[in-house]
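> Structure of the sequence below:
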Amino acid sequence: MSYWSSVPARRAHILLVDDNIDELQLLLAALRGEGHRISMAFDAMQGYRRATALQPDLILLDVRMGGADGFATCRLLKADPSTAHIPVIFVTSSASVEERLMGLHEGAVDYILKPYEPAEVLARVSVHLVLASSKHPRAGLAAAESQPDIEREAGPDRVIALAAQRLVMSDLANVPPLPELAERVGTHEKRLSRVFRELTGRTVFEFVREARLSEARRLLAESALSVEDVALAVGFSSAANFSTAFRERFQERPSGFRSTLGGKAASLPRPSRSTVPLPMPVSGA
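Now for the predicted structure:
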C-alpha cells in the first residue's frame, strides 16, 4: 500500500471555478460524498473575488472560460498575500504540454485533464490537501508578515500591479504589449496604466525599461555574456539601442561599466524574480 493511499481524506472547503455547470455534476457529487464543502464561481474574476473572501483550502480552476482565463486568476491569486498559499489545481480539456507548463509556471500545484475520472480528482485533491496541511499552520501568515507593507496590504489594484510586474519579470525578453499584458492579469489597458501610475509613479513602459536595464546591469556584472547577448536577453532590439538606453540611465556605456567593475562584479546583489515589490512613487518620473 502506498503512503498516499493510507492517508485519510481531509474534509475541506474547495472552491470550484468553471463556467460549465453541466460538466461538473459528477465531480460535485464525488467531492460532496467525501464530506468536502463546495463553493462555486462561474468566471475567472468571480473566482478570484470569492477566493479572497472565502479563503478556501484548495481551488479547482478551469483554464478556458469566457472573458479572462484561468491563468489570469492564478496570477492574481499568487500575487495576493491573502491567497498565495492556497493550492490551485488547473482543470482543462487541452492536452497541450505548453499550456500545462504555463499553468505550473504561474503557481498551480497540479493539472487534471478533461474528461476526468472523479476518483482521480479526489485522489489529487487529497494529496494536495495533505501537502498543504503538513506545512506549519502559520506558514502563510508568517510569509505574509515578512513581505513589505505595500504587498501585505495589497488591495485589488495593488494585486493587479504585482501580478503584472511578476509577469514582466518572468520573461523580460518577451514582454507582451500593454493590452495583452492587461488581459493576462484580468483587467484592461486603461486600468493597468492608471494603477501603475498611481502606485509607482511610473508608466508600465517606464517600469519595463527600468527592469530591463537593471537586469542588464546585473548580467554585465555577473556573467560572461557579450554586450550584444545581454541586450537580447533583456529584450532590446539591438545592441546600439541598448547601449544608448544604458548610457542615459547609468551615465556610462555597457562596456565601460563592465571594465570599471573588474573583479568587483560578483559583489552586486542579484534581484529576486519571485517577489517584485512595488516601488514607492517617484517624484518627477
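> Please count neighbours and contacts with C-alpha atoms only from this point.
OK.
> From R166, how far off is M45?
According to C-alpha to C-alpha, to the nearest Å, M45 stands 19 Å off from R166.
> same check, this time on L76
Distance, L76 to R166, using C-alpha to C-alpha: 10 Å.
> got the contact list for the residue nearest to A79 when sequence neighbours are not counted?
Nearest non-adjacent residue to A79, counting by C-alpha to C-alpha, 6 or more residues apart in numbering: A163, 5.3 Å away. A163 makes contacts with R75, L76, K78, A79, V185, as judged by C-alpha atoms under 8 Å, 6 or more residues apart in numbering.
> same thing but at 10 Å, please
The contact partners of A163, by C-alpha atoms under 10 Å, 6 or more residues apart in numbering, come to 72-80, 157, 169, 181-182, 184-186, 275-276.
> just how off-centre is the longest helix seen in the chain within its chain?
Criterion DSSP state H: the longest helix present in the chain is helix 204-222. Remark: helix 204-222 is offset 20 Å from the chain centroid, using C-alpha atoms, centre = their mean, to the nearest Å.
> And it, what does it pack against?
Helix 204-222 makes packing contacts with helix 156-170, helix 178-184, helix 189-200, helix 227-233, helix 239-250, helix 254-261 when contacts are defined by 3 or more C-alpha pairs under 10 Å, 6 or more residues apart in numbering; DSSP states H and E.
> Report the secondary structure element holding the most centrally placed residue in the chain.
Computing the C-alpha centroid of the chain and ranking residues by C-alpha atoms, centre = their mean puts R75 first, at 3.8 Å. Using DSSP states H and E, the element containing R75 is helix 70-79.
> now the angle from that helix to helix 156-170?
Relative orientation of helix 70-79 versus helix 156-170 (axes from the mean of the first three to the mean of the last three C-alpha atoms, to 10 degrees): 100 degrees.
> Second chain to compare with the first, below:
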Amino acid sequence: MLAPSQAHILVIDDTPEAIRPLLLALRGRHWRVSVATDARQGQQRAQLLAPDLILLDVRMPGMDGFALCRLLQASPRTRDIPVLFLTSAGAADERLEGLSQGGVDYIMKTCEPAELLARVQIHLQLARRRAAAVDDTPAPPLSPDEVVLRAAMRLIGQQLAELPPLEAIAARVGTHDKKLSAIFRRHLGMTVFAWVREERLRRGRELLADPLLSMQEIAGSVGFRSACNFTTAFRERMGVTPSQYRKGLQDGAAGKGTPAG
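Coordinates of the predicted model:
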C-alpha cells in the first residue's frame, strides 16, 4: 500500500467523459488514475494492477457494478481494495445494496470534486492503516471460476431466507445459470440447489444452538416455508429431528459444565 499521495486509483465507468471534472480533480492530486470502461475490463485491470482504491459505477452494460463488487470481494488479490461506488444510481435500495456488498462508500456523480477528493483521501488513509496491521503474506491466486464460485456462495449465504431464482443469482455474480451450475458441479461435486439445501441445513444446525429461537423462526431464516418442511429435511439429512438435535446440544453443554466429582 503506497502513501496516500502516491496512490493508484482505478476508475470503472462506461461513460468516463461524463465524470471528466472528477477525473481531472483526482489527477490534480498527483494520484495515478487508470480507467476501465466496462465491468469485465475493470475486473481484469483490478486483478492485474492491484490498485489502492477503486471507484466503481453501478449501471453499466453487461455486468453491473454490484456484480463486479461481489467478484472483487471474492478474490484474495482484490478483496482488501476499498471500493467506493461513484454513480448516478441514488435510490435508497441501490445505496444499501452497494454498501451491503462490500462498498466502503457510496458517492453521487453530482458531488463536488472537493467532496470526492476528501472521501478518497479518507479511505486511502484507512486502507493504509489496515494494511499495516495485518499479515501481508500473499494469498494463493484463484481461477476466474473459483472467484465466481466464492461470490455465489457468499451471495446465497446472505439471502437464504428469500433466495432469488438461479438466473438472478448467476447474473449477480457476472455469469449465466448454465455456467454457474457447471462451476458448482466441477468444484463442489453437486448442483447449485443441492449446495443450497446443504447450506440451509448447516445454518439451521447453528441456529438450533440458540434455545430462544423457535423452529418456525429458524425455518424461515434459512429459507424453509414451514417448521414442518424444515423438520422433514433435517431428519432426512441428519437422522434425528431438529428438536432431538437441539436436546443433544443442550445435554452436551450441561455435561461440560458439570464439575468433576
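> Buried subset of the contacts of A163 of structure 1, written for PyMOL?
Buried residues among these (16 or more other C-alpha atoms under 10 Å), as a PyMOL selection:
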select buried, resi 72+73+74+75+76+77+78+79+80+157+169+181+182+184+185+186+276
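> one step back: anything in contact with each of L76 and R166 of structure 1?
By C-alpha under 10 Å, 6+ apart, the residues touching both L76 of structure 1 and R166 are E106.
> number of nearby residues for L23 of structure 2?
L23 of structure 2 has 18 neighbours, counted by other C-alpha atoms under 10 Å.
> swap in the one 3 residues further on?
If you count neighbours by other C-alpha under 10 Å, L26 of structure 2 ends up with 19.
> That one pairs with which position in structure 1?
When structure 1 is aligned by TM-score structural alignment, L26 of structure 2 is paired with L31.
> what's the answer for S88 of structure 2, then?
Applying TM-score structural alignment, one finds that S88 of structure 2 aligns to S93 in structure 1.
> That match touches L61, doesn't it?
No: S93 of structure 1 is beyond contact range of L61, at 12.0 Å (criterion: C-alpha atoms under 10 Å).
> higher neighbour count, these two?
Higher neighbour count among S93 of structure 1 and L61: L61, with 28 against 13, using other C-alpha under 10 Å.
> surely the more buried one meets C74?
Yes: checked against C-alpha under 10 Å, the pair L61 of structure 1 and C74 is within contact range at 8.4 Å.
> Quick check: the aligned residue for E162 of structure 2 in structure 1?
For E162 of structure 2, the aligned residue in structure 1 is N174 (criterion: TM-score structural alignment).
> Could you count how many residues lie near its match?
By other C-alpha under 10 Å, 14 other residues sit near N174 of structure 1.
> Quickly note the distance from the nearest residue to M108 of structure 2 once chain neighbours are set aside to E115 of structure 2.
Using C-alpha to C-alpha, 6+ apart and skipping residues adjacent in sequence, the residue nearest M108 of structure 2 is T87, 5.1 Å away. According to C-alpha to C-alpha, T87 of structure 2 and E115 of structure 2 sit 14 Å apart.
> residues touching V58 of structure 2, list them.
12-14, 39, 64-69, 85-90, 94-95, 98.
> same check, this time on R154 of structure 2
R154 of structure 2 makes contact with R70, Q73, A74, Q101, V148 under the criterion C-alpha under 10 Å, 6+ apart.
> what's the farthest-apart pair in the residues you listed?
Spanning the widest gap among the contacts of R154 of structure 2 are Q101 and V148, at 14.3 Å by C-alpha to C-alpha.
> Looking at those two now, which is surrounded by more residues?
Neighbours per residue, other C-alpha under 10 Å: of Q101 of structure 2 and V148, the larger number sits with V148, 27 against 19.
> can you redo the contacts of R154 of structure 2 as CSV with distance to V196 of structure 2?
Shown next, in CSV, are those (distance: C-alpha to C-alpha, whole Å):
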residue, distance to V196 of structure 2
R70, 18
Q73, 20
A74, 18
Q101, 20
V148, 16
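> thinking again about what came up before, which among the contacts of V58 of structure 2 end up buried?
12-14, 39, 64-69, 85-87, 89, 95, 98.
> Which single one of those is nearest to F184 of structure 2?
Checking these one by one against F184 of structure 2 (C-alpha to C-alpha), the nearest turns out to be A67, at 17.9 Å.
> For the counterpart of the closest one in structure 1, which non-adjacent residue is spatially closest?
Matched by TM-score structural alignment, A67 of structure 2 corresponds to A72 in structure 1. What sits nearest to A72 of structure 1 in space, not counting adjacent residues and going by C-alpha to C-alpha, 6+ apart, is V185, at 4.6 Å.
> tell me the contacts of the residue opposite that neighbour in structure 2 once aligned?
Taking TM-score structural alignment, V185 of structure 1 has V173 as its aligned residue in structure 2. The neighbours of V173 of structure 2, taking C-alpha under 10 Å, 6+ apart as the test, are 63-64, 66-71, 74, 147-153, 155, 180.
> Next: A91 of structure 2.
For A91 of structure 2, the contact set (C-alpha under 10 Å, 6+ apart) comprises E97.
> before we move on, what about the one 10 residues further on?
Contacts were defined as C-alpha under 10 Å, 6+ apart; by that measure Q101 of structure 2 touches F66, A67, L68, C69, R70, L71, Q73, V83, R154, L155, Q158.
> from what I can see the third one touches L55, true?
Right, L68 of structure 2. No: L68 of structure 2 is not in contact with L55 according to C-alpha under 10 Å; the separation is 11.7 Å.
> Tell me how far the closest residue in space to G65 of structure 2 that isn't next to it in sequence lies from P164 of structure 2.
Spatially, and ignoring its direct neighbours in sequence, G65 of structure 2 is nearest to V58 (4.1 Å; C-alpha to C-alpha, 6+ apart). To P164 of structure 2, V58 of structure 2 is 20 Å away according to C-alpha to C-alpha.
> For the alignment partner in structure 2 of G155 of structure 1, list the residues it contacts.
The alignment partner of G155 of structure 1 in structure 2, by TM-score structural alignment, is S143. By C-alpha under 10 Å, 6+ apart, the contact list for S143 of structure 2 reads S75, L149.
> and S143 of structure 2, how far is that from A209 of structure 2?
In terms of C-alpha to C-alpha, S143 of structure 2 sits 36 Å off from A209 of structure 2.
> what are the ranges of the strands in the stretch 1-150 of structure 2?
8-12, 32-36, 53-56, 83-87, 105-108 (DSSP state E, counting those that start in this stretch).
> Can you say which of those is nearest to F234 of structure 2?
Across the strands of the stretch 1-150 of structure 2, closest to F234 of structure 2 is strand 83-87 (C-alpha to C-alpha), at 39.2 Å.
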